[in-house]
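Q: Sequence first, then the predicted structure:
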Amino acid sequence: MRRTLPTALAAAVLAAAAVPGISLAAAAPRALEWGPCPADVTPSTGLQCSKLSVPLDHRNPGGQQIEIEISRLASKKPEKRRGVLLTNPGGPSSGLNYPAQLAQFSLPQEVLDSYDVIGFDPRGIGHSTPVTCGLSAEQQKYGNVPPYARDGADVAKHAEEVKEIAEKCTTSKTASMLPYISTANTARDMDRIREVLGESKISYAGSSWGTHLGAVYTTLFPQRSDRFLLDSNLAPGGWDYPSDRLYSQGVEDRFPDFAKYAAANDREYHLGATPEQVTAKYFALAAQLDRKPVEAPDGRYDGTLFRLITFSQLYGGPQLPWLAKAWQALSAGQPPPPLPGETGGVGSPEVAENLVSGRYYIICSDSRWPTSVQTYQRNVAADRIRYPLFGAAGANIQPCAFWPDPIEAPVQIGDRGPSNVLMVQNLRDPATPLAGARKLRQAFGDRARMVTVDAGGHGVYPFTHNECAQYAATTFLTTGERPEQDLACSAAAEPR
């Protein structure tokens, strides 16, 4: 049975009307005062930060206000500047550093000249007014990706664990914010950012969950949308239960790239001389760790964590050598080596807890998830067979099953609006698979064109060096020109 909101919280939202764009007049926001960014934001030449007050409930613009932290990497060529480019790295997670990261990863100079590149922390996350569920370290262990369930009993056990997480979230000290932390309201915050920057339209570059945020914004505010670049795309429903289940397809798509890499380097890693042998090693090592986990100072490496580590390290080509070394160590009963550049995680325990909690607030408020534990048990049993690598994780239960009903219906992505969307997508993306991107492309109709890249991993622009995709994306952002039809780019010259 779906949980209901606590009485006091329910009373606060009874009058909320499901008005997609929110037409109530709001007080004009004050001009931004730019200054130094928070101390934990990576120093970057020219990156400035500011705060903007927005309504917690956009239907009540004069009510409680929350703060949104914003960053700016201003164009240094005012004669070439054409507007602002709002950005989002996905997650949902902090985006203050993202403009500097894009510049670091060779966002073309003509793009940097054309726009003030804007980052921000989504409502509820980071330096924007944060939320919390008060989760323990154990409750954050798997982040927001469900653990692998070996059978129906594992699903039932995990259901009790996530039910407790939902209880904590809906009774935490920030529970009064819970109904309003959503993708749609984050999109409305973006429109307030547009307004305070004095722009009639915004351009946008978003990745992963950021593609859903961009799709929602350009659906709610089509005439205020200029050029929208969506990279590594979620399906039209965003991060919902079908999206969780798509992880299973994504791993099946991407894993052969790792198997080929490990087999080609069998002299170094000894994981199998053929891709088939490496695949067999995956199942054997998972079973070995289920029987006898590897104990380490930083945790207990069982088969569930091994599967999650493998999934997460399929995101990029540069991560494959580390993943092979991690397999090698675990096979020998040793913990994996530190990740390259690892400095102890995402920050303080409070930062880590906020990241996990903020994601639950958003994804569980965006859509209705199945409420029956039996539904998850059936789907886990089916996906374990259909997608043996990761299906029994992707189909597992999340706290959203025990969440209060959202106060607003999901935004329906459609084809009404200007033809100003360019999607870029790897063919073998483990986190946002091509199957979901195709559904979003279909929903957009003629509003969008899609550029697919014969590559594996999560993220295309500007993080890879596929000249075909780079040219299409840069041309779109700087001139507005898109391919006349969907474009298929062949593999990049370097291995991925």
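A: Alright, I've got the coordinates.
Q: drop to CA atoms for contacts and neighbour counts, all remaining ones
A: Fine.
Q: show me where the stretch 251-400 of the chain has strands.
A: For the stretch 251-400 of the chain, the strands defined by DSSP state E, counting those that start in this stretch occupy 294-296, 299-301.
Q: so how far is the longest helix seen in the chain off the chain centroid?
A: Ranked by residue count and defined by DSSP state H, the top helix of the chain is helix 241-264. Taking Cα atoms, centre = their mean, to the nearest Å, the mean C-alpha location of helix 241-264 is offset from the chain mean by 17 Å.
Q: take a look at this one as well, against the first:
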Amino acid sequence: MTQLTQRKRIRVRTGRTARTGRTLRTRRNAALVGATAVLLGITAPVTASAAARPSPAPALTWTKCAGDGLDPRQRCATLDVPMDYADPRGPHLSVAVSRIASEKPSARHGVLLLIPGGPGGSSLNDPSGKGQKLPQAVRDQYDLVGFAPRGLAPSTAVDCGLDHADLATSRLRPWPAADGSIDGNLADARRMADACARNAGPLLQHLSTANEARDLDRLRAALGEDTVSAWGVSYGTYVGAVYNQLFPRRVDRMVLDSNDNPDPEQVNRAWLGAHEQGVEDTFPDFAAWASRPGNPDRLAEQASDVRPLFLDLAARLDRAPIPWPGANPEELNGNVLRQTLLDSLYAPKNYPALAKLIRAARQGTVPPAPQAPPEEALQNVAAVGAGTLCNDVAWPHSAAAYRKDVADSRAAYPLTAGMPRNAMLCAAWPTTPREAPVRVTDRGPSRVLLVQNRRDVATPLGGALKLRAALGRRAVMVTVDSIGHDAYLANGNPCGDRTVSRFLATGQRPAADVYCR
């Protein structure tokens, strides 16, 4: 027997059927990145010394990747990691990884880890996907490496067996009732917490950003690299910042794109709360587009008319939802409309679909319901996102505190109606996290480049500035005068893209923070 097969393997639940080492192979729903779940059976916290004791990662065996539409050069492997880094001789699990080798071996500089957003996102197919958007000089220098984080199929998978209705994005990101009440949200949190306690198995309690960072360092070692470079996006910026804090001498060049607030007192709560400002920052751009002459999806003659039009429609749908067969829930109510607005503001390319939905709803109809991923995949993504959010930091349990926060948010930010400060599933969390959040500091080598759009619904500029301040001299920041989530090679501008590409290709950063108009 090999070292891996001799180890005790963990059992995880997927749906309501126990599985041993079996994983899902379906696509994820990016809209569920705000999912939450419950921590189970917490024991002693991980310590720095305990986390350093796992046996060396065995060499990776690269084989053909499963799935369609992948670059034929992409190869896949399985990384063996401890489930609990405080007990490295205990159960182990598998992390799926992928790689496209440097396109010019004579120019090879090292490895570029593609760190996905989420929590609940995967970069397993990114070497074949967004990695191919990188300039040739970057692809020549790096092996592009992706992975499915622990808990996310086809890595050893986990789910909570939630009810179908609880997989709705507007339930996972709980919106208050039309009158502002959160009693229903609190009941939902308790019910979903109970489902996780019954169904999730032991892996759920070991999902965390710190453990993902430890898995990445084990991957670095398995790749035979002394250092790695990385491109982290959205939640991946927090993963990258935590990796940089835990393993500062293992970082070569790190790009953090669309940045999360690293506040160690709130962590994930601050990210959700930032949506209220993010929507306010980005809605004017949608309103300008939706009032532009010649736009076939035009909603109003003036940009100033779009906001009251939207708020009036949401209130009307609160009172009289429109049936929406095939959707979850099967109605277009005010909160589903508000959630759709938030999701649509991630990128200007989403504006036409949002405008069409608004136009239809004003006439009392709906377009065809969007096709959802398979429920098995939704269950998996929801559990991974949930477990990480709830394990990273302790959430308040006080119903009174949530009620006050929601009321304040509703008054100040009517477009998001209190959701960003509401009681998510973590409010029903039965125990404290296994370890304190990692505090990001300015101690260590200066090898980080932040890139941030000025108007970003998911990771607003204010949060990025807090990460910039926490990193201090270790980082330089490129602020891009653009709108949308994901700046580099996506929703940014040529100035920002050139600056990041130069850093990845040469290691040259701007001497100080810059603004790309």
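A: That came through, no problem. Just so you know, these numbers come straight off a predicted model, no measurement behind them.
Q: TM-score for the pair, please.
A: Scored against TM-score structural alignment, normalised by the length of structure 1, the superposed chains reach a TM-score of 0.92; 474 aligned residues with a Cα RMSD of 1.9 Å.
Q: re the thing from before, out of the strands of the stretch 251-400 of structure 1, which gets nearest to Phe476 of structure 1?
A: Each of these has some distance to Phe476 of structure 1 by Cα to Cα; the shortest is strand 299-301, at 44.9 Å.
Q: Identify each buried residue in stretch 118-128 of structure 2, please.
A: Gly118, Pro119, Gly120, Gly121, Ser122, Ser123, Leu124, Asn125, Asp126, Pro127, Ser128 (16 or more other Cα atoms under 10 Å).
Q: surely the first one meets Tyr235?
A: Yes - using Cα atoms under 8 Å, Gly118 of structure 2 makes contact with Tyr235 at a distance of 5.4 Å.
Q: Map Asp116 of structure 1 onto structure 2.
A: Matched to structure 2 by TM-score structural alignment, Asp116 of structure 1 sits across from Asp143.
Q: secondary structure class for its match?
A: The three-state label for Asp143 of structure 2, taken from DSSP: H, G, I helix; E, B strand; the rest coil, comes out as strand.
Q: do you know how far it is from Thr237 of structure 2?
A: From Asp143 of structure 2 across to Thr237 of structure 2, the span is 20 Å (Cα to Cα, to the nearest Å).
Q: what do you get for Leu152 of structure 2?
A: Leu152 of structure 2 is 19 Å from Thr237 of structure 2, by Cα to Cα.
Q: same thing with Pro321 of structure 2?
A: 38 Å.
Q: who's more crowded, those two?
A: Between Pro321 of structure 2 and Thr237, Thr237 has the larger neighbour count (other Cα atoms under 10 Å), namely 28 against 19.
Q: so the more buried one is in which element?
A: Per DSSP states H and E, Thr237 of structure 2 falls inside helix 235-246.
Q: repeat for Asp226 of structure 1
A: Assessed by DSSP H and E, Asp226 of structure 1 sits inside strand 225-233.
Q: Identify the residue range in structure 2 corresponding to that strand.
A: Using TM-score structural alignment, strand 225-233 of structure 1 pairs with 251-259 in structure 2.
Q: gap between that stretch and the chain center?
A: Put simply, stretch 251-259 of structure 2 sits 15 Å off its chain's centre (Cα atoms, centre = their mean).
Q: what's the answer for stretch 170-183 of structure 2, then?
A: Worked out by Cα atoms, centre = their mean, stretch 170-183 of structure 2 lies 22 Å from the chain centre.
Q: just stretch 462-478 of structure 2 next, same as before
A: 19 Å.
Q: What residues of stretch 101-113 of structure 1 count as buried?
A: Those would be Gln101, Leu102, Ala103, Leu107, Glu110, Val111, Leu112, Asp113, for stretch 101-113 of structure 1 by 16+ other Cα under 10 Å.
Q: Having no further points to raise, I will conclude here.
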